[in-house]
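[1] no FASTA, just this:
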């Protein structure tokens, strides 16, 4: 169940990053509330996942999902530029997440 919590926490990180962008520096109420709410739930789920997953694994996967997810959201919904180097960087993050998941915890 820890991995489910962790994946949901990572996806919520994408939501709060996007809504933070939409909040225009916390000057718009609804995106600001979405940011704070999803941030709280994301942290709570990360905390639950950390009960049974190693710190390094949990935090790396959480931030990786958030980073790659925010990159994808930025490209699709915010018309941010797609450059081969940025795509390669996102691919390296995903590769790191896969390796982190497959690595034995000692």
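    Here it is on my side, so go on. None of these values were measured; they are calculated from a predicted model.

[2] Going by C-alpha atoms from here, please, whenever you check contacts or count neighbours.
    Fine.

[3] how near is residue 15 to residue 53?
    In this view, residue 15 and residue 53 are 23 Å apart by CA to CA, to the nearest Å.

[4] put this beside the first:
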């Protein structure tokens, strides 16, 4: 259960990162609200998961999912560069996250 919560919390990290960008410095209420709710839920889920998952592993997986998810959304929906080196770098991040889970 902790791993599922950790993965969902990592996805919520992507949500709050994108909402933060869309909030335009907290001047737009809807993205700002989404940011706040997603941030609180993401942190709460991380805290729950770290009850049973070691902090180094849990935090690295959480950050990796959030970073990779944010970069993928940026490339697919926000017009950011989707160059081969960026995609290969993301695959390395994903491989690291999978490795942390497998060798936990």
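    Sure thing, it's come through. Just so you know, these numbers come straight off a predicted model, no measurement behind them.

[5] Got a TM-score for the two of them?
    Scored against TM-score structural alignment, normalised by the length of the second structure, the superposed chains reach a TM-score of 0.97; 104 aligned residues with a CA RMSD of 0.7 Å.

[6] okay, residue 15 and residue 53 of the first structure: which has more neighbours?
    Using other CA atoms under 10 Å as the criterion, residue 15 of the first structure and residue 53 rank with residue 15 on top: 21 against 17.

[7] Taking the centroid of the second structure, which residue is nearest it?
    Closest residue to the average C-alpha location of the second structure: residue 66 at 1.4 Å, with CA atoms, centre = their mean.

[8] Mind listing what's buried along the helix or strand hosting it?
    If you go by DSSP states H and E, residue 66 of the second structure is part of helix 55-77. The neighbour-count check on helix 55-77 of the second structure (16 or more other CA atoms under 10 Å) flags 58-59, 61-73, 75 as buried.

[9] Compare it with the first structure and give me the mean distance after superposition.
    Once fitted to the first structure, helix 55-77 of the second structure is off its aligned match by 0.5 Å on average (mean CA distance after the TM-score superposition for the first structure).

[10] For residue 99 of the first structure, give its distance to residue 64 of the first structure.
    Relative to residue 64 of the first structure, and taking CA to CA, residue 99 of the first structure is found at 12 Å.
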